[in-house]
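Participant: build me a model:
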Amino acid sequence: MALVRRHAPSFAFWCGPACFVVTAHPLDYEAVLTSRRFNDKSSWYPMLRAALGRGLIVLSGEPWRRHRKAVAPSLHQRVLAQNVQVFHRKARDVSDELLGPAAATGAPLDIKGFCDLVSMDAVCETILSADLSDDRDALKSFVDAKNDSCALVARRVCRPWLLLDLVYALTAEEREARRIEALTDRFVDEVIRRKRAERRDEGHADRQRSFLQHVLADSAAASLLSDEELREEAKAMVIAGEGTVANALSFTLLMLAMHPDVQQAVQQELQDVFGEDPGRGVTEHDLPHLELLERVVLETLRLFPLVAVFLRHVAEDTALPNFHMHRDPAWYPDPLRFDPDRFLPDQVRGRPPLSFAAFSAGPRSCIGQRYAIMYLKTVLSTVLRRYEVHRAPGDTRTVADLPVEIGVILSLDGGFPVTVSRRRETATTRSAESDAHLETINK
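Facilitator: I've put the predicted structure just below:
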């Protein structure tokens, strides 16, 4: 960050034999991210394979085009709308399990534990059709494997001598990375085997399908990917999807805890949309009405973009420091102030299109953007109708004080400490009326 501020808007540096050109200007972003000349990702991306699989995130050229063609139909808005009911149910159940006891005692907790669990639970069901809600040990093991794998990649990138595969292969960390990769491969392979068997035995009667079921049901998509490629793509969707939405949810809840006036305004919007019943289910028809909540999410991602650096390859590697651009006072006056109104339509029109690039842009933009926004709005609207989040005792930090940790996915050093309280007396039982409401809306 200091180098970017000192040498902005652009500078270059060498790391071994590779030259990196760094830019923090939205027009440079647009020229690079929207150009097909920059479609290929940096040669550094293969280091992410152990953590994120060999899917769209790390692929380039013909394999990337083939994977994207196979995956894109499964992430259409109409398909994603089926996930809202799952997101709501997971948020309701896991918040009662983890936040309810914390609210009763008033003890501080790291909200990321809740966000990791609810996100992995929801992602496994909507991506893999694997309902792990009754198997918390398996769910936590998968979360731990994802976190450990990302940590190993981050440590490797920070040690230049380990960038050489021959050197890294001699280390205990490489053996641990392979162990974690084998664990996640076995889990996803077993799910795919089971889903293929279910399709043979039970036909195609499911009305609500996961990403995996859509790909298996689409003969054109299935023919584009081998079994190994399907496993890698599903694994990448789960690990990258869970990691990004879990951390985005953690940052958003922390921002609301630090800005109670914004939280109060969000809860008023939720009351306007959902009425007085905090148990009322969320449907896809509710989400467009949650305009302030969406601005809160976007403002959080402006301050804390989950992918802090994009890498592209053309004749040389070009590193794009997303983190700095989102905090540039040229585009965001008083940039460290949390202000969701920056994303009101008239404010957005006054900035270059790529002054906000939390999901990248152009041909290689994040294919899961709509999934992420839908997930965050559904989970937040469920949790915030039942609970309030507050600063942990003695925590007087501002946004500028938060110790950001840039790794595979942006996080905070020391976690996300908050306290929670019940917003009002809520029915913790599964409301028959709410379930009936969802069934009626979704028919």
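Participant: switch to C-alpha atoms for all contacts and neighbour counts from now on
Facilitator: Will do.
Participant: just the helices from the stretch 101-250 of the chain, written as ranges.
Facilitator: Counting by DSSP state H, counting those that start in this stretch, one finds helices in the stretch 101-250 of the chain at the ranges 111-123, 136-157, 165-168, 172-202, 211-217, 219-224, 227-258.
Participant: tabulate these (a markdown table), appending distance to His289.
Facilitator: Formatted as a markdown table, the helices of the stretch 101-250 of the chain follow (distance: least, C-alpha to C-alpha, whole Å):
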| stretch | distance to His289 |
| --- | --- |
| helix 111-123 | 23 |
| helix 136-157 | 32 |
| helix 165-168 | 50 |
| helix 172-202 | 36 |
| helix 211-217 | 26 |
| helix 219-224 | 34 |
| helix 227-258 | 19 |
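Participant: looking at those helices, which is buried most?
Facilitator: A comparison of those by mean neighbour count, using mean count of other C-alpha atoms under 10 Å, puts helix 111-123 on top with a mean of 25.
Participant: quick one more, to check against the first:
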Amino acid sequence: MVLFYALVFILILCILHVWFNYNKKARLMLSIPGPKGHFVVSDLMEDMLPPDELFDKVRKDAKKYDGIYRFWSYPYGAANIYNPEDIEIILSNSKYNEKSIVYKIMKPWLGDGLLLSGGTKWQQRRKILTPAFHFNILRHFSEVLEENSKKMAEKLDSGEDGILTLDIVPLLSEFTLNSICETSMGTRLDEEKEDAGRLYKKSIYDVGRIIITRSTRIHLFNDFVYYRTALGRSQKKHMDIVHSFTKNVIKERKKYIKEHGVELAEIINKEDTDDEVYAFTRKNKIAMLDLLISAEKDGLIDDQGIQEEVDTFMFEGHDTTASGLVYFLMLLANHRDIQKKVTAELDSIFGSSDRPASMADLARMRYLDCCLKESLRLYPPVPFISREFQESVVLSNYTIPAGMFVHIHIFDLHRREDLFPDADKFDPDRFLPENSAGRHPYAYIPFSAGPRNCIGQKFAMLELKSAVSKILRKFELHPVTRPEDIVFISDLVLRNTSPVYVTFVKRVK
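Facilitator: The predicted structure follows:
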């Protein structure tokens, strides 16, 4: 009898194996290079790893395969790509804009905000928010960023004998959160709100790790199952903290507008001198959130829509920029020759003056711009993006059937030797105009590309330039943590396992 049941069980497994791995979609997916796979579950066990091991495994896969490899475990399949030709096919065409399950898992957090929405809703939201990045608005934001950069630099000025060594991750995260709150949301994180801000940041980190863990566990894709697990309950707790923080931000801004009023169109259309625009914007305290509140009055968005966009901007606007700053300062500390060139450029612009940097000053920082681009190549704050196909598509001569995913591994794209010789080397000269000509337009995509590229990339570059230039005008950076010390983990944003230390030595002019 035992033997009979064993044979029945084996027969059922064989039937499932054939059903799961020999249907039309399975045959197409399994024709793509990939792991050997297991009986019935195929590639399921491959990615069920701790975050640091998963990150390392994906990097090894990128070296093993040639631009594309697969994941298949019925009913889910994904093509992992990191060559510019395939990436262009996906990102340049609006019919491939549908986000994959990885993003859908984020819906309880970001709802149908700009990152996750599609179709008409995405187009409408993008249209509402695009004026926030008008030149006159960015000019105002640059002043706010300069003020916050100055405050950050002052915190570094507390070392004994002008020398201070610290973990830069909390410092830079605080700077970017303060900056996005003031520019995007029109609120300052004063002492009364600092604890709430810290709790918000911690919850975002925890949620990111939870989402990545869930995305590699197929049995947790079902909401009914997931929210009855410890992981699901933990996510809900952190979501309550995150949403409470952003709801208070919206409430305060609406109160401010009711008391003071803001006319954003007047700023956007203003063609006066820099001083006149600056004076007007300082008086009226423009914020990105004002666009959403104005759109609500016009019936284009509701309270829930505002909440979705605020959650999206708060996450994308502070976490990714902080990541970019962390690795860039570490690189400059470890490459003193390049740091000296940046400092020389800044000295040529400012001399011995400690005046704030204007938009014109930031535009003149051309070598710093090359350095930032090279840092974002090596350490893209968003290391991968993902889409879901509504129709079949051919990538690298393999047919990916409708309903499957494609994961675009930006981290591996940026480190391809055929695109960037000696790819692991920090070499800002790659981005000098004479060296950039002829590079595939989709070989370098730290802010994504195509119709759904990052709406805030100009703002992000302003923030990065403002922060780094303010620090280097006052301090030399000396190495503590080295690039080879970094152990990355799989997350929504590029993160590592340990603190990142840099020594700041006050410059003597």
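Participant: hang on, the earlier thing: do you know which of the helices of the stretch 101-250 of structure 1 lies nearest Leu99 of structure 1?
Facilitator: helix 111-123 (7.6 Å; C-alpha to C-alpha).
Participant: from Val22 of structure 1, how far out is Asp28 of structure 1?
Facilitator: 10 Å (C-alpha to C-alpha, to the nearest Å).
Participant: more crowded one of those two?
Facilitator: Set side by side, Asp28 of structure 1 and Val22 show more neighbours around Val22, with 23 against 15, by other C-alpha atoms under 10 Å.
Participant: just give me the match in structure 2 for that one.
Facilitator: Under the alignment defined by TM-score structural alignment, Val22 of structure 1 is paired with Asn80 of structure 2.
Participant: also Gly61 of structure 1?
Facilitator: Checking TM-score structural alignment: Gly61 of structure 1 goes with Gly119.
Participant: what about that match, distance to Ile204 of structure 2?
Facilitator: 27 Å.
Participant: then Ala360 of structure 2?
Facilitator: From Ala360 of structure 2 to Ile204 of structure 2 the distance is 35 Å (C-alpha to C-alpha).
Participant: list the helices and strands the one helix or strand Asp272 of structure 1 maps to packs on?
Facilitator: Asp272 of structure 1 belongs to helix 260-274 when assigned by DSSP states H and E. If you count contacts as 3 or more C-alpha pairs under 8 Å, 6 or more residues apart in numbering; DSSP states H and E, helix 260-274 of structure 1 packs onto helix 227-258, helix 291-303.
Participant: could you dump those helices to JSON lines with distance to Cys150 of structure 1?
Facilitator: Compiled in JSON lines, these are given as follows (distance: least, C-alpha to C-alpha, whole Å):
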{"stretch": "helix 227-258", "distance to Cys150 of structure 1": "9"}
{"stretch": "helix 291-303", "distance to Cys150 of structure 1": "20"}
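Participant: on that earlier part again, and the match of Gly61 of structure 1, how far from Leu477 of structure 2?
Facilitator: Distance of Gly119 of structure 2 to Leu477 of structure 2, given as C-alpha to C-alpha: 46 Å.
Participant: so for those two, which sits in the more crowded spot?
Facilitator: Shown here are Gly119 of structure 2 and Leu477; by other C-alpha under 10 Å, Leu477 has more neighbours (27 against 11).
Participant: who's in contact with that one?
Facilitator: 329, 332-333, 336, 502-505 (C-alpha atoms under 8 Å, 6 or more residues apart in numbering).
Participant: just give me the match in structure 1 for it.
Facilitator: For Leu477 of structure 2, the residue aligned by TM-score structural alignment is Val389.
Participant: count of residues packed around Val8 of structure 2?
Facilitator: Using other C-alpha under 10 Å, Val8 of structure 2 has 12 neighbouring residues.
Participant: so Leu156 of structure 2 sits right up against Leu164, yeah?
Facilitator: Yes. Here Leu156 of structure 2 reaches Leu164: they are 6.8 Å apart, a contact under C-alpha atoms under 8 Å.
Participant: shared neighbours of the two, anything?
Facilitator: Going by C-alpha under 8 Å, 6+ apart, residues that sit against Leu156 of structure 2 and also against Leu164 are Phe504.
Participant: quick one, which of these two is more surrounded?
Facilitator: Per other C-alpha under 10 Å, whichever of Leu156 of structure 2 and Leu164 has more neighbours is Leu156, with 21 against 17.
Participant: quick one, what contacts that one?
Facilitator: 164, 504.
Participant: how close does it sit to Thr503 of structure 2?
Facilitator: According to C-alpha to C-alpha, Leu156 of structure 2 stands 10 Å off from Thr503 of structure 2.
Participant: so what sits against both of the two?
Facilitator: Leu164.
Participant: now the match of Leu477 of structure 2: how far from Asp395 of structure 1?
Facilitator: 13 Å.
Participant: these two touch, right, Thr321 of structure 2 and Pro381?
Facilitator: Yes. Between Thr321 of structure 2 and Pro381 there is a contact under C-alpha under 8 Å: 7.2 Å.
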